[in-house]
Each structure stands twice: as structure tokens, then as C-alpha cells.
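# Sequence and predicted model, in that order:
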Amino acid sequence: MFRVAICVDELHIYEQLKNHFTRLSSEYSYHYNIQFFKSGEELIHYYIEKGAFAFQILILDIEMDGINGLEVVNKIRFIPDHDVQIMFLSSHPKHVMDSFDVQTFQYLLKPIDYELFKINILKLCSFIQSSTNRYFTIKSEREHLVLRKTDVIAIVKVKHSLKQNKLTVITANQQYIINGTLSKYVNTLDATFMYITRSIIINLEHVRRFTSSSVIMSNNQEFPLSRSQAKKVKDLFTRYTM
């Protein structure tokens, strides 16, 4: 599932985009979690509250009351979030050149033709999925999800007799139950992910502090740290932070 923000101050444009996404989901296997913002100020406030990487795709109208789309994206890049993909909407082709300064991925003119929208969104989704160094795909019990690797805090084996080969993927905002083994995912991810026990993998990027027998993560969740792994984990964390 792709996390999408739509920021427009015209409700009929939002409704049109929402309908386009619904139609696209019915034609292809991609699914979208869409949030609507009626002003640039509202979107920026959300980013300040939630932090970087809140969304994978931003669709913004350039011409809005108050802060315009170009200013919004400049502020988001400054947070910084350099990975979110931008699609600008405008009634005026003259704004195309201005949008290059904020690394625009796509540019659509209003009114928004569905076929052109489909081509551009599918291209964008393919680009995100192909960025293997930044994203990886998991299959939850209901859908395929594309997650940014740095969003993942930990992956924990589910200890339940009726749930063999089940894992919980923990992010700051959500937890996902997926099929698979820890060994499969630790090989898929990079060197910032490591075992702290036989049933838990953590992301060193989210470590905040250690106790004598545990590690506390960025979401304040505490995980046990096995004696056999404690020195290795702490040494790797020290090298990582340096």
C-alpha cells in the first residue's frame, strides 16, 4: 500500500483524484492509503507532528490560497524528506520549470485526464518499488505493502502455537502481521538491521538507549537483549553512530 497525501483547496479536484485512485486500484494490484489536506499549512503542520517520511507520494496544487504548492514542498524538503515523490497540479504550463527546483517527479494539468493520471501514477509506483536500497515490499494478511526501510523499527517473531512463521513488522505508526522468517528478512534488509535475540531484529537507526538487559527504541518500546548478542549489538551501534 502506498501512502498518498493530496493537498488541494478545491474539493472537486480532490474528489476527482480520489475517484481516479479507486478506479486504478480496481484495475491493478496497487492500493493507496489517501489523506486529504485542504491547505499547504495543514500539510506542513502534519509533517511537523509526524516527522519525515509520512508519505511516499504527494499530490499538490501549485496555485492555492495561502502558501502555494512550491513553497510547501520546499519546506518539506527542508524537514528533510528528500525521498517523497511529488506530483504537481496546475492550470498553467508556465509553472513546469519552477517545479524542477524541488525535484518534481510528475506534473499534471487540470482538468486531470484519467488515462494520463494512470500512466504517471503507475510510473511513479514502479519507481518507488524499484528503489531497492530505500524500500522493500511485504505481504500482510490482506495486501502487499511498500515500506521504507528506515521506517521499520523492529521485526519480531510471533510467539503463538497457531501462528507458525508469522512476524510483526513494527513502524512508528503501525504494526503489520506478515508471513515469513526472520532470516529471510534480515538478508533482505541492510547492515543496520540485526538480531538482538533469536526472535527479534531491530533497526540500529531507531535505538535510543540501552539498559543492562534491554534496548529502548525510538517508539519507547523496550526489547530484551540476549547476553550473547549484547556486546556485538552495542559495538555495532557505536560504530554506526560514529
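Sure, I can see it.

# C-alpha from now on. contacts and neighbour counts both.
Noted.

# Tell me the spacing between residue 4 and residue 53.
11 Å (Cα to Cα, to the nearest Å).

# Then residue 81?
In terms of Cα to Cα, residue 81 sits 6 Å off from residue 53.

# Pull the distance from stretch 201-216 to the chain's centre.
22 Å (Cα atoms, centre = their mean, to the nearest Å).

# Any idea how far apart the tips of that stretch sit?
Termini of stretch 201-216 sit 13 Å apart (Cα to Cα).

# same thing with stretch 130-147?
Termini of stretch 130-147 sit 12 Å apart (Cα to Cα).

# and it, how far out from the chain's middle?
The answer for stretch 130-147 is 10 Å, by Cα atoms, centre = their mean.

# Name the residues that touch that stretch?
1, 2, 30, 128, 129, 148, 149, 150, 176, 177, 178, 179 (Cα atoms under 8 Å, 6 or more residues apart in numbering).

# number of nearby residues for the nearest residue to residue 204 once chain neighbours are set aside?
Closest residue to residue 204 apart from its sequence neighbours, by Cα to Cα, 6 or more residues apart in numbering: residue 192 at 5.2 Å. Neighbours of residue 192 under the rule other Cα atoms under 10 Å: 17.

# Equivalent analysis for residue 178, please.
Residues near residue 178, counting by other Cα under 10 Å: 21.

# buried sites along the host helix or strand of it?
For residue 178, the host element (DSSP states H and E) is strand 175-179. Buried positions in strand 175-179, judged by neighbour count with 16 or more other Cα atoms under 10 Å: 176, 177, 178, 179.

# Give me the nearest residue to the first one, chain neighbours excluded.
So the one you mean is residue 176. Nearest to residue 176 is residue 169, by Cα to Cα, 6+ apart, at 5.1 Å.

# Next one for the comparison:
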Amino acid sequence: MSLRATATITTVLVDDERLAREELEFLLRDFGDVEVAGVAENGIQALELIEKIEPDLVFLDVQMPGLDGLGLIRRLQDKNVQLPYFVLATAYDQYAIEAFRLEAMDYLLKPIDKERLGVTIQRAKKYLSELPAPEEENLVRTAAPKSKVVVRTGARNLLIDVGDLIYATIEGGVVRIVASGVTGESSYKTIDELQGDLDSEVFWRVHRGYLVNLNRIREVNPWFNSSLMLKMDDAKGTEVPVSRAHAKKLRSFFKL
């Protein structure tokens, strides 16, 4: 497997107790290669923050009002996108089995011990080093790129030229295509699958949840935490976030 350089581990902290968030953030300051990119005090805030920032690692409290930590993981899994690694933190150990069933990377008991936290960070570095680099994420194509794709609207299957495809996104496990004059569902199961049939020089995966046509970008603007926000060339002028992992490549492409 290709190795990915992990100079900095971007992290989000999720806990409904302010003192617990501040204590963990304080402990993480001693790990120079860890950046706390955002904090959330409940699962709903965390859901939005994780989708925007696309962190490498999430420290997640298990017990929170409303959407708890385990529910947040399940909600993200239902979106059928690549997930960050999760470290569950709780004062109770009865959640350990469920945590690992949901494929959490690690499980920390509160109050968090700094030495034990160091073991977690080393584990995260190992896991992240084995991920493909962003520029290596595209699928290997064995045939020429397709010139048309199908968009379903109601009972109709419309064939559109790929040049008219503005962007694709995934909502509730369904890939949706926005094109000139038509918006609808795709028969592709994942954005990766759709991307594999298109020209990789034109269609870029700028975010886990978005594939964009570079020729249909109207604006490229600075955004949250050194990232970018694209305004697309559809009727709504849809704004599409660019993850930090892909922002550098896009800046180079547009000479920004």
C-alpha cells in the first residue's frame, strides 16, 4: 500500500463538557504534529464540522445529549464516505465492545492519561501513513473515459454529455448529479465509481462528498482553516467545500 506523508494530524474534539474539551486540547499541545482544527459540544455540531474539515482524527465523547458519539459514527457511516479515525473517550468502560464493533481506532478512559494518549497518537500516525495520498486516490482506469452518463429524474433515464456535468455529490448513500438543465440520481453506487469512468484531468474529487468538473467552476475563494470554497456554474451557484488535503493541488492548478 502506498504511504502518505503525515506531517500534521488534523483533529476534531467532540465533548459536551467544556472542561473535558479544554483538558484534552491542553494535553494535545505537547504533541507538535497534532493540530486541533475544531471543537464541538454535541453530535450535531460535530457532524457538520467533520464534513467541512475532513479531519484525520476525531476524539469523541460517548455520552452526549441528543446525538451521542456512537450515533454520530453510525450517521457518518450511513453517508457512505471515507471516515476519519475515531478515538472514543468516556468515563465508563462498558462501551468498549460497541466502540470496536463500529471500528473505532482506540478507546480512552477519562480522565485521560498523557502517556496513554501518546500511544493513541502513535497508533494514529501508523494508520494514517498507510492511507493513499490524495493524488493517488483515483481509480485505475482500464478503458477510455465515458462521454455520456445517465441521470435519473422520476421515471426517465436521461443521457447527458459529461461536459455538461457540473458536479456530483452523495446524499443518504445516493450519488446525485447536477448538470446543465438537469439534476437527478445516478446509477453509480459511489462517487469513486463515477470518478473512475470520467477524465481524471477534468473531474477532481475535491472533498469526500464532492466530485467537480474543473471547467464548470465559477469562483475559487478562501475558506475555513486554509481551505477553499468553490462556487459552481449551476443555476444556484452551489458552493462546494475543498478539503485541506486537496486545496494545495487546486491552488497549484489555478496558480493561486
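That came through fine. Computed from a predicted structure; not experimentally measured.

# What span of structure 2 is the strand holding residue 178 of structure 1 aligned with?
Strand 175-179 of structure 1 corresponds to no residues in structure 2, going by TM-score structural alignment.

# where does the nearest residue to residue 233 of structure 1 once chain neighbours are set aside land in three-state SS?
Once flanking residues are discounted, residue 233 of structure 1 sits nearest to residue 196: 6.9 Å by Cα to Cα, 6+ apart. Taken by DSSP: H, G, I helix; E, B strand; the rest coil, the conformation at residue 196 of structure 1 corresponds to strand.

# isn't residue 196 of structure 1 right up against residue 230?
Yes: between residue 196 of structure 1 and residue 230 there is a contact under Cα atoms under 8 Å: 7.2 Å.

# any chance you could map the strands in the stretch 51-200 of structure 2?
57-61, 85-90, 106-109, 148-153, 156-161, 165-171, 174-179, 182-185 (DSSP state E, counting those that start in this stretch).

# Make a markdown table from these and add distance to residue 220 of structure 2 to it.
Formatted as a markdown table, the strands of the stretch 51-200 of structure 2 follow (distance: least, Cα to Cα, whole Å):
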| stretch | distance to residue 220 of structure 2 |
| --- | --- |
| strand 57-61 | 27 |
| strand 85-90 | 29 |
| strand 106-109 | 37 |
| strand 148-153 | 26 |
| strand 156-161 | 24 |
| strand 165-171 | 15 |
| strand 174-179 | 19 |
| strand 182-185 | 23 |
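
# Can I get these in CSV including mean neighbour count?
Putting the strands of the stretch 51-200 of structure 2 into CSV (neighbours: other Cα atoms under 10 Å) gives the following:
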stretch, mean neighbour count
strand 57-61, 26
strand 85-90, 22
strand 106-109, 19
strand 148-153, 18
strand 156-161, 14
strand 165-171, 22
strand 174-179, 21
strand 182-185, 17
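
# Tell me where structure 2 has helices.
Here structure 2 has its helices, by DSSP state H, at 18-28, 43-53, 69-78, 96-101, 114-129, 191-196, 244-254.

# Tabulate those helices (a markdown table), appending distance to residue 152 of structure 2 and mean neighbour count.
Shown next, in a markdown table, are the helices of structure 2 (distance: least, Cα to Cα, whole Å; neighbours: other Cα atoms under 10 Å):
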| stretch | distance to residue 152 of structure 2 | mean neighbour count |
| --- | --- | --- |
| helix 18-28 | 45 | 15 |
| helix 43-53 | 26 | 19 |
| helix 69-78 | 22 | 17 |
| helix 96-101 | 36 | 14 |
| helix 114-129 | 37 | 15 |
| helix 191-196 | 14 | 18 |
| helix 244-254 | 30 | 15 |
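
# so which of these gets nearest residue 222 of structure 2?
Closest approach to residue 222 of structure 2 among these (Cα to Cα): helix 244-254, 9.8 Å.

# and the closest one, which stretch of structure 1?
Under TM-score structural alignment, there's no match for helix 244-254 of structure 2.

# what packs against that helix?
Secondary-structure packing of helix 244-254 of structure 2 (3 or more Cα pairs under 8 Å, 6 or more residues apart in numbering; DSSP states H and E): strand 203-207.
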